[in-house]
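**Q** What follows is a predicted protein model with its sequence.
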Amino acid sequence: MTLNPATERFVLHWGEMGTQWGVNRTMSQIHALLYIIGRPLHAEEITETLGVARSNVSNSLKELQNWGLVQKVSILGDRRDHFTTHTDVWELARIIIIERQKRELAPTVDFLQLLIDSPEFAQESIEVQSRIKETQEFVDTLTTWSQEMLKLPTSTLKKILKLGARIKKKLS
């Protein structure tokens, strides 16, 4: 499949952004392709379109499925597996945030709590103890807040995010 110029630029940019977020470029490009095309694609079609190795596509699709970002679907009359993703950017953002919390923030909260509860913690200076406790409180608060925000309907979440600086004025 040949991509139109704007579609190609979108896929390439998403791949670049993925590397900035610590995600494999090909994995990001595959996700962008599935999102922007909006229909199921089989692995060979993805390989041909992106010009990457078939093994790279297979590994990336498995990882995207592990993240819950890509689903395998069947197409009547075609024995190959096809892959799709949500076309609602808000739903994709929810999935990504939930996965990042699970993979990055939750282990950090747990680690910091274990550190605070360890006998070695009492041997640290008051300043170090304070910074570790503040870090744990910050990460825990951020996680709790974002979990609550993710429970909101998209329409409500959009309104909250669009409030922006007006929240500051109301709280001041």
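**A** Perfect, thanks for sending it. Numbers count the residues shown, from 1 in each chain.
**Q** Every contact and neighbour count from this point should use C-alpha atoms.
**A** Will do.
**Q** on contacts alone, who are the packing partners of the host helix or strand of Glu16?
**A** Taking DSSP states H and E as the criterion, Glu16 maps to helix 5-20. Here helix 5-20 touches helix 25-37, going by 3 or more CA pairs under 8 Å, 6 or more residues apart in numbering; DSSP states H and E.
**Q** ok, back up a step: report the buried residues of the helix holding Glu16.
**A** Residues Glu8, Phe10, Val11, Leu12, Trp14, Gly15, Glu16, Met17, Gly18 are the ones in helix 5-20 that count as buried (16 or more other CA atoms under 10 Å).
**Q** Can you verify my assumption that the last one contacts Arg25?
**A** In this case it means Gly18. Yes: assessed by CA atoms under 8 Å, Gly18 is found in contact with Arg25 at 5.8 Å.
**Q** dropping in the other structure now:
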Amino acid sequence: MTEITDSTDRLPVAVERFILHWGDLGGQWGVNRSVAQIHALLYLSEKPLAAEEIAATLGIARSNVSTSLKELSGWNLIRRVPVLGERRDHFVAETDLWEVITRIAAGRKEREIDPAIAALRTCVAQAEGDPTIGAVASRRLKAMLEFTETMDRWHSQMLGVPHATLAKLIRLGSRIVRFLPSKPEG
């Protein structure tokens, strides 16, 4: 049971382990450990939690919880929900894993891929007009831009594919290759 009714309740071992592990993974992915731990707690919680409950459960300063909740809200991974008879804000996490991954991918694309494409386009344009740029550097810049734009287009196309179809595609794995036209080796 992951419902937290009192700050003196101890979390089940598996829940605690998941929260700690998710926090560690968050750090490896460039996400603040507290943000990741709060997300994990809300994801596993059976009921909406107030910031004070989150702070007490995780042993995190209330101000850190507040900042982390704003960041998670900005990623659209949690939302505020009303609780009858309560004046405090309560929060729940998105639990549809496809939605979680889609939202994270959209946020990372906006923060990382879009600026990378803009920078690569600028570099390619500057390289085309610069006689001091060697052919190898120019070719590699163009190749990186083309690859990044291709992946960006693929991402946009995949957003339109229903989750059930994507799941089937993923489960096919490398077997999907047999459905592609083969090019004779020459």
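**A** Arrived safely, thanks for sending. Just so you know, these numbers come straight off a predicted model, no measurement behind them.
**Q** Looking at structure 1, name the residue matched to Ile60 of structure 2.
**A** When structure 1 is aligned by TM-score structural alignment, the residue opposite Ile60 of structure 2 is Val52.
**Q** Spit out the contact partners of the most centrally placed residue in structure 1.
**A** Centroid-nearest residue in structure 1: Ile96, 2.5 Å away (criterion: CA atoms, centre = their mean). By CA atoms under 8 Å, 6 or more residues apart in numbering, the residues touching Ile96 of structure 1 are Trp67, Leu69.
**Q** Within the helices and strands, which one has the aligned partner of it in structure 2?
**A** Matched to structure 2 by TM-score structural alignment, Ile96 of structure 1 sits across from Ile104. In the assignment (DSSP H and E), Ile104 of structure 2 maps to helix 97-108.
**Q** after that helix, next one along is what?
**A** helix 114-128.
**Q** which other helices and strands contact that following helix?
**A** Helices and strands touching helix 114-128 of structure 2, as assessed by 3+ CA pairs under 8 Å, 6+ apart, comprise helix 135-159.
**Q** and the helix it packs on, which residues are buried?
**A** Ser138, Leu141, Lys142, Leu145, Thr148, Glu149, Asp152.
**Q** In structure 1, what stretch matches stretch 80-95 of structure 2?
**A** The aligned range for stretch 80-95 of structure 2 in structure 1 is 72-87, by TM-score structural alignment.
**Q** Any chance you could list what contacts that stretch?
**A** 31, 34-36, 38-43, 65, 69-71, 92.
**Q** do stretch 30-48 of structure 2 as well
**A** So stretch 30-48 of structure 2 is in contact with 1-4, 15, 18-20, 22-27, 49, 54, 58, 60, 64-65, 68-69, 71-72, 77-78, 81, 83, 90-95, going by CA under 8 Å, 6+ apart.
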